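Novice: Kindly generate the corresponding structure for this input.
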Amino acid sequence: MNTSLDIAVVGATGSVGETLVQILEELAFPVGTLHLLASMESAGSSVMFAGKKLKVREVDSFDFAQVKLAFFATSPAVSRSFADKAQQAGCSVIDLSGGLDDALAVVPEANAQRLAELPLPARITSPSCAAVALAVALAPLKDQLDIQCVQVMAALAVSAQGREAVNELARQTAELLNARPLEPRFFDRQVAFNVLAQVGAVDEDGHTALERRLVSELRVLLNLPELKIAVSCIQVPVFFGDSFSVSVQSSAPVDLTQVNHALEQAESIETVENDDYPTPVGDAVGQDVVYVGRVRHGIDEPQQLNLWLTTDNLRKGAALNAVQVAQLLIKHMV
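Specialist: Sure, this is the predicted structure:
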């Protein structure tokens, strides 16, 4: 495609924003002028793109009429504050914050056809990192299984919570390895060499906002609005790369040969033989696929399928998915 598009990235100095800018360059996205935006505190810094240092400006004073597409790799509050302004200026929005409840969640490998339904300027959500990974892995199985229920244990890297969380894990690790007293700051307790049973505060029913978001997004992405989903998100002391233990209950015995074939043929999936298994470090981090391993029946349940997944949460789970959505969207824009 020769037609270029003027684009804004809001939250360009954050971990996801910087990764998004990097992927725009790697994929040779048809960028005309790239506008990098952030809060007043981050404005004035620079981010590299296509061999040049681009200055980051304040989002508050930006005129979105200058661009046709804006990525919001920022907080939900900022997305809610500026997304309407952007659309009113004729700019399509791809939000990565989860702050736009009325935006359509899209993962190209699962529900790309929904993009054709959207009026322009479009309003799209690139879902949570966990929802992206799970949708990529489960979408190829919809034709193989009559899925009744999905159970997920999501072991999430700290980088999903931003650079401050990454720095906190590094600081805690250094303190403990040097036998110094530990004072938790970002997290409410020790996360280094530990596992935390929840990510975020729980509601009156004991569920976190992320867990509820994951259930809602996965039902939309798989077009299974009544699907029963049980999910627990835990915080593990890993810098980058999310991992998932997934159990799928079918109404009939699962044919593992068919399942493995479907996974091997699916886009954005890398399968690992059952005598091995993938991990974030050494496999997923820095890669653009979802790794799937330990494909097996339940011990006493041939109707149950168990999987192990791992993926780079910042790349495939966040920034790459948003750019892939944009690649499909611009076909309707030019």
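Novice: For the rest of this, base every contact and every neighbour count on C-alpha atoms.
Specialist: Fine.
Novice: Name the residues that touch stretch 178-196?
Specialist: Glu164, Ala165, Glu168, Leu169, Gln172, Thr173, Glu175, Leu176, Ile234, Gln235, Val236, Pro237 (Cα atoms under 8 Å, 6 or more residues apart in numbering).
Novice: try stretch 92-107
Specialist: For stretch 92-107, contacts defined as Cα under 8 Å, 6+ apart pick out 68-77, 79-80, 83, 86-87, 112, 114-115, 120-128, 132, 135-136, 217, 220-221, 318, 321-322, 325-326.
Novice: For Val236, which residues are in contact?
Specialist: Counting by Cα under 8 Å, 6+ apart, Val236 touches Ala155, Leu156, Ala157, Val158, Val191, Asn194, Val195, Leu196.
Novice: repeat that with 10 Å
Specialist: 154-158, 191-199, 242-243 (Cα atoms under 10 Å, 6 or more residues apart in numbering).
Novice: Can you select the buried ones from the residues you listed in PyMOL?
Specialist: Burial among those is assessed by 16 or more other Cα atoms under 10 Å; the matching PyMOL selection reads:
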select buried, resi 154+155+156+157+158+191+192+196+198+199+242+243
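Novice: Among the contacts of Val236, which are located in strands?
Specialist: Applying DSSP state E to the contacts of Val236, the entries found in strands are Ala154, Ala155, Leu156, Asp242, Ser243.
Novice: one more to put side by side:
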Amino acid sequence: MSKTLDIAVIGATGTVGEALVQLLEEREFPVGSLHLLAGGDSAGQAVPFRGKNLRVRELAGFDFAQVQLAFFAAGEEVSRQCALQAHGAGCSVIDLSGALEHGLPIVPEANGELLGGATAPFLLVSPAPVATALAAVLAPLRTSLGLRRITLNAVLSVSSLGRAGVTELARQTTELLNMRPLEPQQFDRQVAFNVLAQAGALGEGGHAKVELQIARDLKRVLAVDGLKVSVSCAVAPVFFGDSLAVSLELDAPVDLPEITRLLEQQSGIELVEQGDYPTVVGDAVGQDELYVGRLRIGMDDPAELNLCIASDNVRKGSSLNAVQIGELLIKHYL
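Specialist: Down below sits the predicted model:
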């Protein structure tokens, strides 16, 4: 890539924003000028990039006409307030917050070709981390599986709430180990040494908003006619990484050797040997790969495929996917 882009990263001091800046450097993304933006107390902090400490500037009042591409990693409210403003200024937008329902969701391994039908400036969405991970795993299988239904049980880490969730788990753990009274702040109850059967606020039908978002993103990215999706999310006292237990209903009996072969050939997927299983700690955290294991045919249905996935939600599920979208844009469309 010889061309360079002037880029803005909004939410540069958050967990996802920091990882995004690191990946721009690691992957030698062709950055011209990099503008790091945030609001409130985060403005004024310094973030390392290519041997320098770049000062984080105040988002309010920034002129998006200065940049050609903006990554929004600062949460839904900020994206709603500023992403369309940036797009209107002629800046292509990649939103990681889930706020832009009308943006085009992209997982490069699964539907990157859709960028060819869009026009600049682009308004794009990096889907929910869980949807990104599952869509990337299903991509090499989609044409041969004959998908009818996805039943997904996702155990989320506390970093699904960003830095606040990580800080809260650390604080709660310290309080409990020192036998001090505990007052939950970021979660509605104790998350340390516990598992919460509800991940965040509820939306329609009693489903958590994140569950609805995951289901919506999967349907849009996979684009399988009539696909039914069921999602249940829990929160575990784990700092980083998501663990997914997936059950797929197919239209024909499972050909396990063929599915195994397709997964082994796919870059970005690490297939764990039978008899072993992937975990977020020790396997996925800090890695770009998706770890897949426990492939097996259903107990009572030969057309049911079960598997599990371990993924770094901050790196692979969020930041890397967004950077890969940017790489596609600059290579082919910008």
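Novice: got the ones in strands among the contacts of Val236 of structure 1 as CSV, with distance to Gly51 of structure 1 columns?
Specialist: Listed next are these as CSV, based on distance: Cα to Cα, whole Å:
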residue, distance to Gly51 of structure 1
Ala154, 37
Ala155, 36
Leu156, 33
Asp242, 31
Ser243, 34
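Novice: on that earlier part again, which of the contacts of Val236 of structure 1 lies closest to Ala38 of structure 1?
Specialist: Val158 (21.9 Å; Cα to Cα).
Novice: I'd assumed Gln235 was in contact with the closest one.
Specialist: Yes: counting by Cα atoms under 10 Å, Val158 of structure 1 touches Gln235, with 7.0 Å between them.
Novice: Overlap in contacts, the two.
Specialist: With Cα under 10 Å, 6+ apart as the test, Val158 of structure 1 and Gln235 both reach Val191, Val199, Asp242.
Novice: can I assume Gln324 of structure 2 sits in a helix?
Specialist: Yes: according to DSSP: H, G, I helix; E, B strand; the rest coil, the state of Gln324 of structure 2 is that of a helix.
Novice: what's the burial count for the residue nearest to it when sequence neighbours are not counted?
Specialist: Excluding the flanking residues, the one nearest Gln324 of structure 2 by Cα to Cα, 6 or more residues apart in numbering is Pro108, at 6.8 Å. Residues lying near Pro108 of structure 2 (other Cα atoms under 10 Å) number 23.
Novice: Contacts only, for Pro108 of structure 2.
Specialist: Taking Cα under 10 Å, 6+ apart as the criterion, Pro108 of structure 2 is in contact with 114-115, 126, 132, 135-136, 139, 221, 321-322, 324-328.
Novice: at 8 Å instead, please
Specialist: So Pro108 of structure 2 contacts Asn321, Gln324, Ile325, Leu328 (Cα under 8 Å, 6+ apart).
Novice: State the distance from the residue nearest to the spatial centre of structure 1 to Val295 of structure 1.
Specialist: Closest residue to the average C-alpha location of structure 1: Cys129 at 2.3 Å, with Cα atoms, centre = their mean. To Val295 of structure 1, Cys129 of structure 1 is 22 Å away according to Cα to Cα, to the nearest Å.
Novice: cool, Gln235 of structure 1 as well?
Specialist: 24 Å.
Novice: what do you get for Gly11 of structure 1?
Specialist: With Cα to Cα as the criterion, Gly11 of structure 1 and Val295 of structure 1 are 38 Å apart.
Novice: If you count surrounding residues, which of the two has more?
Specialist: Neighbours around Gly11 of structure 1 and Val295, counted as other Cα under 10 Å, are more numerous at Gly11. The numbers are 26 against 21.
Novice: so the more buried one touches Phe72, yeah?
Specialist: Yes: with contacts counted by Cα atoms under 8 Å, Gly11 of structure 1 reaches Phe72, the gap being 6.5 Å.
Novice: List the residues that contact Ile7 of structure 1.
Specialist: Val31, Gly32, Thr33, Leu34, His35, Val67, Lys68, Leu69, Ala70, Phe71.
Novice: Scan those and report the most crowded one.
Specialist: Result: Phe71 is most packed of these (other Cα under 10 Å), 31 neighbours.
Novice: Doesn't that one lie inside a helix?
Specialist: No: counting by three-state DSSP, Phe71 of structure 1 is not part of a helix but strand.
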